[in-house]
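[1] What follows is a protein structure lacking sequence information:
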């Protein structure tokens, strides 16, 4: 896989970029460091023995087909250093809907510093302005207070609660449904 796709977004403290095959080791390290930190919020499906190279190839193909966009977060002060987080805009719908779903994770060592809101705000700007989407949807478990605060800060509006929405760690978990439309976003 030779990734010639280059999108670089800059914030005050971060660089956001598309993943490439050189990130395999860093992605594995990120998952290893954060397995316990992310486990309450992630499905265990497919986590064991993940083929990161195949996953990166799939992500590149989905990007080329306009189905998803994923950004890795790196500190500006150490652009060749560790991946400290990522966000993904998946299931991109075109036609009259012009929408997608947002997901995100940050390294446990970097949470609580405002980096996630800084990164995701920039990525949302890209999705609205460059990808021309109208609506971004994000869902979170009611117990995930950090996600609730992040989405509220970014201007997402609660639309309801989906009962037993996703299978997380062997249990069907309720999720709060939120969305942000282009005209309602926080700049």
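    It's in. Note that the structure is predicted; figures quoted are calculated from it, not measured.
[2] Only C-alpha atoms from now on, for both contacts and neighbour counts.
    Will do.
[3] Tally up the residues packed near residue 97, please.
    For residue 97, the count of nearby residues is 11 (other Cα atoms under 10 Å).
[4] now do residue 41
    Residue 41, neighbours per other Cα under 10 Å, totals 17.
[5] and what of residue 26?
    14.
[6] can you tell me the helix or strand for it?
    helix 24-38 (DSSP states H and E).
[7] What residues of the next helix or strand after that helix count as buried?
    The helix or strand immediately downstream of helix 24-38 is helix 52-64, counting by DSSP H and E. Judged by neighbour count (16 or more other Cα atoms under 10 Å), helix 52-64 contains these buried residues: 53, 56, 57, 59, 60, 62, 63.
[8] I'd like the distance between the fifth one and residue 159.
    Here the criterion is Cα to Cα, to the nearest Å. By it, residue 60 lies 32 Å from residue 159.
[9] Check which helices and strands the helix holding residue 26 is in contact with.
    Applying 3 or more Cα pairs under 8 Å, 6 or more residues apart in numbering; DSSP states H and E, one finds that helix 24-38 makes contact with helix 52-64.
[10] Now do the very next helix or strand once past the helix it packs on: which elements does it pack against?
    As assigned by DSSP H and E, the chain's next helix or strand after helix 52-64 is strand 69-75. Applying 3+ Cα pairs under 8 Å, 6+ apart, we find strand 69-75 packed against strand 14-17, helix 52-64, strand 85-93.
[11] got another, please set it beside the one above:
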């Protein structure tokens, strides 16, 4: 996928240094919004394994771990995953995402996720994309609302984030019929 300012795709194992740089440069920035990470998460081999597992998940139609790159593919701006893919009568996934601290507030995550949702409802043929956020993450809530996600509920102690069970606002976007 391409947007006006980004390239969106899966990484290849030999691109592990791109992922490692993103992870190490944004460790503190992303920490409050992610699960606790092991030291392996911040190693080249750990990044290579993550990429290989992601490619296998995409081949098996279980998850799609996309990265958002600069147009020259020299820097990772953000990442998002369409995970927990369920087919059959559900045709849905969960969307999770993060953006580099130095790229926040530029509209790049909106631009990338707007393209991603079109891809989800087009080639991936999902009917529903779900995305959940912690109530204190107002920026994420505004982003999802701008993308057309609707609040569907509130889950107490839903996910263990940064070592604590956190409440989450549950949202979803359903493909328009027609």
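    That came through, no problem. Predicted model, so just to flag it, every value in this text is computed and none were measured.
[12] What's the TM-score once they're superposed?
    Between these two chains, after superposing, the TM-score reads 0.94 (TM-score structural alignment, normalised by the length of structure 2); 173 aligned residues with a Cα RMSD of 1.1 Å.
[13] re the thing from before, which stretch among the helices and strands packed on strand 69-75 of structure 1 approaches residue 74 of structure 1 most closely?
    strand 14-17 (5.2 Å; Cα to Cα).
[14] equivalent range in structure 2 for the closest one?
    Structural correspondence for strand 14-17 of structure 1: residues 6-9 of structure 2, per TM-score structural alignment.
[15] Centroid-nearest residue for structure 2?
    Taking Cα atoms, centre = their mean, the centroid of structure 2 lies closest to residue 80, which sits 1.9 Å from it.
[16] In structure 1, what residue corresponds to it?
    Applying TM-score structural alignment, one finds that residue 80 of structure 2 aligns to residue 87 in structure 1.
[17] Any idea how many residues pack against the closest residue to that match other than its chain neighbours?
    Of all residues not flanking residue 87 of structure 1 in the chain, residue 104 sits nearest, at 4.1 Å (Cα to Cα, 6 or more residues apart in numbering). If you count neighbours by other Cα under 10 Å, residue 104 of structure 1 ends up with 17.
[18] The counterpart of residue 104 of structure 1 in structure 2 in helix, strand or coil?
    Alignment note: residue 104 of structure 1 maps to residue 97 in structure 2; criterion TM-score structural alignment. At residue 97 of structure 2 the chain is in strand, as set by DSSP: H, G, I helix; E, B strand; the rest coil.
[19] In contact with the aligned partner of residue 69 of structure 1 in structure 2, which residues?
    Under the alignment (TM-score structural alignment), residue 69 of structure 1 pairs with residue 64 in structure 2. Residue 64 of structure 2 makes contacts with 10, 54, 55, 57, 58, 81, 82, 83, as judged by Cα atoms under 8 Å, 6 or more residues apart in numbering.
[20] How much space separates the nearest residue to the last one once chain neighbours are set aside from residue 73 of structure 2?
    Leaving aside its chain neighbours, residue 83 of structure 2 sits nearest to residue 63 (4.2 Å; criterion: Cα to Cα, 6+ apart). Distance from residue 63 of structure 2 to residue 73 of structure 2, counting by Cα to Cα: 22 Å.
[21] okay, these two: which has more neighbours?
    Taking other Cα under 10 Å, residue 63 of structure 2 and residue 73 do not tie; residue 63 has more neighbours (22 against 13).
[22] what's the more buried one in contact with, if anything?
    Shown in contact with residue 63 of structure 2 (Cα under 8 Å, 6+ apart): 54, 57, 81, 82, 83, 84, 85.
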